[in-house]
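Q: sharing a sequence plus its predicted fold:
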Amino acid sequence: MENQDRMRILVLANQKGGVGKTTTAINLGTALAAIGETVLIVDLDPQGNASTGLGIDPARRKLSTYDVLSGEATLAAVIQSTVVPRLYISPSTMDLLGLELLIADQKDRSFRLRNALTSFAKDSRGALSEKFTYVLIDCPPSLNLLTINGLAASDSVLVPLQCEFFALEGLSQLLSTVEHVKRSLNPALTIHGVVLTMFDGRNNLASQVVADVRSFLGKKVYETVIPRNVRVSEAPSYGKPVLLYDLKCNGSQAYLKLASEVIQRERELRAA
């Protein structure tokens, strides 16, 4: 993709729900923007929680990611600014639930998002395409055609993993899907890293889960661990990322550290 040296595309994927995937997309995007990056979040989840959490009211979603993937609109026409400077979003609507049926028999069904991003980057008239340094794709909690589109369009996969007893359950299925996509659709796809979320230091089990995951995945696990934090949970109801809601809380500080770690890992990946 043109602009690839500057615009990096990361997909946040985990077929398990409730692992902090959308929360991570919102707050990692905000943290990256806060330290000078210009970020686009592509909301691929029909629930549209990333859009809601960034203050995009449903009434403002006249055009959405659905229109991009169905071919009714360009990505440039759909993108909206958010409450966060330098952070933009392609919002979602429930229409995405019907996308798979709509494009199931199309040869390019797995590449709709990649083609849209490629066209966007090549469009010299789209001034925004010159600005984005990161694209974060928030996938639904399932391994369906929407998630396949996200994986096929991305440079790397970022996996949020909750610090709970069944943390590793299903991870092998996700990693197997990533390998399948790499073989058949996107040979350049890599695992960027695994971020441990909802960590409760008072819980001995949570510490054991962290140790187990690090033992299993090694350096693929980010050093930063996202704590369970009430301010992180409250922020979406106000249509704000936690960094705007309460910058000083532990959750905000953790996402700022994660953003720095993501950028450092990007430098290492590019140098490799």
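A: Thanks, I have it.
Q: going forward, measure contacts between C-alpha atoms and count neighbours the same way
A: OK.
Q: quick one: contacts for residue 110?
A: The contact partners of residue 110, by Cα atoms under 8 Å, 6 or more residues apart in numbering, come to 145, 148-149, 152.
Q: that one sits in which helix or strand?
A: Assigned by DSSP states H and E, residue 110 belongs to no helix or strand.
Q: coming back round to it: residue 239: which of the contacts of residue 110 is nearest?
A: residue 149 (26.8 Å; Cα to Cα).
Q: what's the strand or helix carrying that closest one in contact with?
A: Assigned by DSSP H and E, residue 149 belongs to helix 145-153. Here helix 145-153 makes contact (Cα under 8 Å, 6+ apart) with 9, 11, 13, 44-45, 100, 109-115, 117, 137, 139-140, 157, 178, 181, 185-186, 189.
Q: how far is the next helix or strand after that helix from where the chain is centred?
A: Where DSSP H and E defines the elements, the next helix or strand beyond helix 145-153 is strand 156-162. Mean-position distance between strand 156-162 and its chain equals 9 Å (Cα atoms, centre = their mean, to the nearest Å).
Q: so the helix or strand following strand 156-162 versus strand 156-162, what angle?
A: Using DSSP H and E, the helix or strand that directly follows strand 156-162 along the chain is helix 171-184. Using axes from the mean of the first three to the mean of the last three Cα atoms, to 10 degrees, the inter-axis angle of helix 171-184 relative to strand 156-162 is 170 degrees.
Q: list the buried ones in helix 171-184?
A: Residues 171, 174, 177-179, 181-182 are the ones in helix 171-184 that count as buried (16 or more other Cα atoms under 10 Å).
Q: now distance to residue 257 too, for the residues you listed, in CSV please.
A: Formatted as CSV, these follow (distance: Cα to Cα, whole Å):
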residue, distance to residue 257
171, 24
174, 25
177, 29
178, 26
179, 29
181, 30
182, 29
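Q: of all those residues, which two lie farthest apart?
A: 171 and 182 (16.4 Å).
Q: if any of the contacts of helix 145-153 are buried, give me the PyMOL selection for them.
A: The following PyMOL line selects those of the contacts of helix 145-153 that are buried, judged by 16+ other Cα under 10 Å:
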select buried, resi 9+11+13+44+45+100+109+110+111+112+113+114+115+117+137+139+140+157+178+181+185+186+189
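Q: surely residue 9 is in a strand?
A: Yes: when DSSP: H, G, I helix; E, B strand; the rest coil is applied, residue 9 is found to be in a strand.
Q: my read is that it contacts residue 136, right?
A: Yes: checked against Cα atoms under 8 Å, the pair residue 9 and residue 136 is within contact range at 6.1 Å.
Q: all helices for the stretch 51-200 of the chain, in order.
A: Secondary structure of the stretch 51-200 of the chain, counting by DSSP state H, counting those that start in this stretch: helices at 65-69, 75-78, 99-103, 112-122, 145-153, 171-184.
Q: also this one, for the comparison:
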Amino acid sequence: MTFVLAVANQKGGVAKTTTVASLGAALAELGVRVLVVDLDPQGCLTFSLGHNPDRIERSVHDVLLEDASITDVLLDTQDGVTLLPATLDLAGAEAMLLMRAGREYALKRALADVADRFDVILIDCPPSLGVLTLNGLTAAAAVAVPLQCETLAHRGVGQLLKTVRDVQRITNPDLALLGAIPTLYDARTTHSRDILSDVADRYGLLVLAPPIPRTVRFAEANAAGRTVLAGRKNKGATAYRELAQNLWAQMKDGAPLVEWQPEA
């Protein structure tokens, strides 16, 4: 069975796209067949995997509106994952989908046509709680929430969890809340640890291990159109590889997720 994971947080700047790209590449290193879906009209995931959104003729926009087959839109990447790309046209798809019946199921229908080709599908939801994010959550088996280890990190988390509950009640009763993926983590400070403890206590969220450290390597990799795993050894790539191993063990065998524990 293909495991579909949505990565969502309506707050920007939480390393959501970096998480999807890096997790996808780390899973591909394990021999997993991975599809990543860019649902953000800004096309950041598309760009970070080496494709210029301005030069792409067909994208997820055409797939959602049923103007193109998903098999004709998929792109290969140097990082070993297959990409369903996004372009700025996707901004208009949201308004057009609002006028269609069953609009929340458009992505789920499209992914069903290629699900047998992949072991894992990762969905990069846009930084909003509109129709595109609802499509991602409706198509997913589970949702993970990237959470930056900074002040006000919890802002909007409550609203996102409310949206998840609405989706569970209306369009996807089987949607599971996987937990939070801590990003921009600075192990040298107590502040990062305090933020994660607060979020775990406040929302009852499972915080996944390991935390993803803050490093300039992420920005350098994005600018080069590759993931952080493609460069020389660094702590960001190591953390995503470990997280990918933990998630794959859970997806494949039902192994318990490794939970972050505050240091004594």
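A: Now that the structure is in, tell me what you want to look at. Values in this document were obtained by computation on a predicted structure and should not be read as measured data.
Q: in the second structure, what residues pair with the helix holding residue 149 of the first structure?
A: The aligned range for helix 145-153 of the first structure in the second structure is 131-139, by TM-score structural alignment.
Q: tell me roughly how far the matching stretch lies from the first structure on average.
A: Stretch 131-139 of the second structure, aligned to the first structure and superposed, deviates on average by 0.4 Å (mean Cα distance after the TM-score superposition for the first structure).
Q: please state the offset of that stretch from the chain centre?
A: Between the centre of stretch 131-139 of the second structure and the centre of its chain there are 12 Å (Cα atoms, centre = their mean).
Q: same check, this time on stretch 1-11 of the second structure
A: With Cα atoms, centre = their mean, you get 5 Å for stretch 1-11 of the second structure.
Q: show the end-to-end separation of that stretch, please.
A: 31 Å (Cα to Cα, to the nearest Å).
Q: cool, and stretch 202-216 of the second structure?
A: End-to-end span of stretch 202-216 of the second structure (Cα to Cα): 30 Å.
Q: other residues contacting that stretch?
A: Taking Cα under 8 Å, 6+ apart as the rule, stretch 202-216 of the second structure contacts 158, 178-187, 196, 199-200, 235-236, 239-240, 242-243, 257-260.
Q: buried ones among the residues you listed?
A: Using 16+ other Cα under 10 Å, the buried members of the contacts of stretch 202-216 of the second structure are 178-186, 196, 199-200, 236, 239-240, 242-243, 257, 260.
Q: list the buried residues for stretch 211-221 of the first structure?
A: Buried, per 16+ other Cα under 10 Å, within stretch 211-221 of the first structure: 213-214, 220-221.
Q: also stretch 57-68 of the first structure?
A: Quick answer for stretch 57-68 of the first structure (16+ other Cα under 10 Å): 61, 63-68.
Q: over to stretch 74-84 of the second structure?
A: 74-75, 77, 79-84.
Q: reformat these as a markdown table; add distance to residue 51 of the second structure.
A: A markdown table is the format used below for the buried residues of stretch 74-84 of the second structure (distance: Cα to Cα, whole Å):
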| residue | distance to residue 51 of the second structure |
| --- | --- |
| 74 | 12 |
| 75 | 9 |
| 77 | 8 |
| 79 | 12 |
| 80 | 14 |
| 81 | 13 |
| 82 | 12 |
| 83 | 9 |
| 84 | 11 |
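Q: can you list which of the residues you listed are found in strands?
A: 75, 82-84 (DSSP state E).
Q: mind putting the residues you listed into CSV with distance to residue 31 of the second structure?
A: Shown next, in CSV, are these (distance: Cα to Cα, whole Å):
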residue, distance to residue 31 of the second structure
75, 18
82, 13
83, 16
84, 19
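Q: which one of the residues you listed sits closest to residue 35 of the second structure?
A: The closest of these, once distances to residue 35 of the second structure are taken by Cα to Cα, is residue 82, at 4.7 Å.
Q: tell me if I'm right that the closest one and residue 74 touch.
A: Yes: taking Cα under 8 Å as the definition, residue 82 of the second structure is a contact partner of residue 74 at 6.6 Å.
Q: can you tell me what part of the first structure the one helix or strand residue 27 of the second structure maps to aligns to?
A: Assigned by DSSP H and E, residue 27 of the second structure falls within helix 16-29. Mapped onto the first structure using TM-score structural alignment, helix 16-29 of the second structure covers residues 21-34.
Q: tell me the average deviation of the matching stretch from the second structure after fitting.
A: Its aligned residues in the second structure lie a mean 0.4 Å from stretch 21-34 of the first structure after superposition (mean Cα distance after the TM-score superposition for the first structure).
Q: what is the helix holding residue 27 of the second structure packed up against?
A: strand 34-38, helix 44-48, strand 120-124, helix 235-253 (3 or more Cα pairs under 8 Å, 6 or more residues apart in numbering; DSSP states H and E).
Q: so what's the gap between stretch 96-116 of the first structure and the chain middle?
A: 19 Å.
Q: in the second structure, what residues pair with that stretch?
A: Aligned using TM-score structural alignment, stretch 96-116 of the first structure spans residues 90-110 in the second structure.
Q: if we can go back for a sec, what's the closest of the contacts of residue 110 of the first structure to residue 55 of the first structure?
A: residue 149 (25.1 Å).
Q: and the gap between the closest residue to the closest one other than its chain neighbours and residue 54 of the first structure?
A: Spatial nearest neighbour of residue 149 of the first structure, chain neighbours left out: residue 110 (5.0 Å); criterion: Cα to Cα, 6 or more residues apart in numbering. Distance of residue 110 of the first structure to residue 54 of the first structure, given as Cα to Cα: 27 Å.
Q: cool, and residue 215 of the first structure?
A: 35 Å.
Q: now residue 69 of the first structure
A: From residue 69 of the first structure to residue 54 of the first structure the distance is 21 Å (Cα to Cα).
Q: ok, residue 188 of the first structure next?
A: For residue 188 of the first structure relative to residue 54 of the first structure (Cα to Cα), the value is 31 Å.
Q: not including adjacent chain positions, what is the nearest residue to the aligned residue in the first structure for residue 245 of the second structure?
A: Taking TM-score structural alignment, residue 245 of the second structure has residue 260 as its aligned residue in the first structure. Leaving out its chain neighbours, the residue that sits closest to residue 260 of the first structure by Cα to Cα, 6+ apart is residue 32, at 7.7 Å.
Q: need the contact list for that neighbour.
A: 38-39, 256, 259-260.
Q: weed out the non-buried ones from the residues you listed.
A: 38-39, 256, 259-260.
Q: just the residues you listed now: which is nearest residue 161 of the first structure?
A: Taking those together and measuring to residue 161 of the first structure by Cα to Cα, the closest member is residue 259, at 16.6 Å.
Q: let me see the contact set for the closest one.
A: 28, 31-32.
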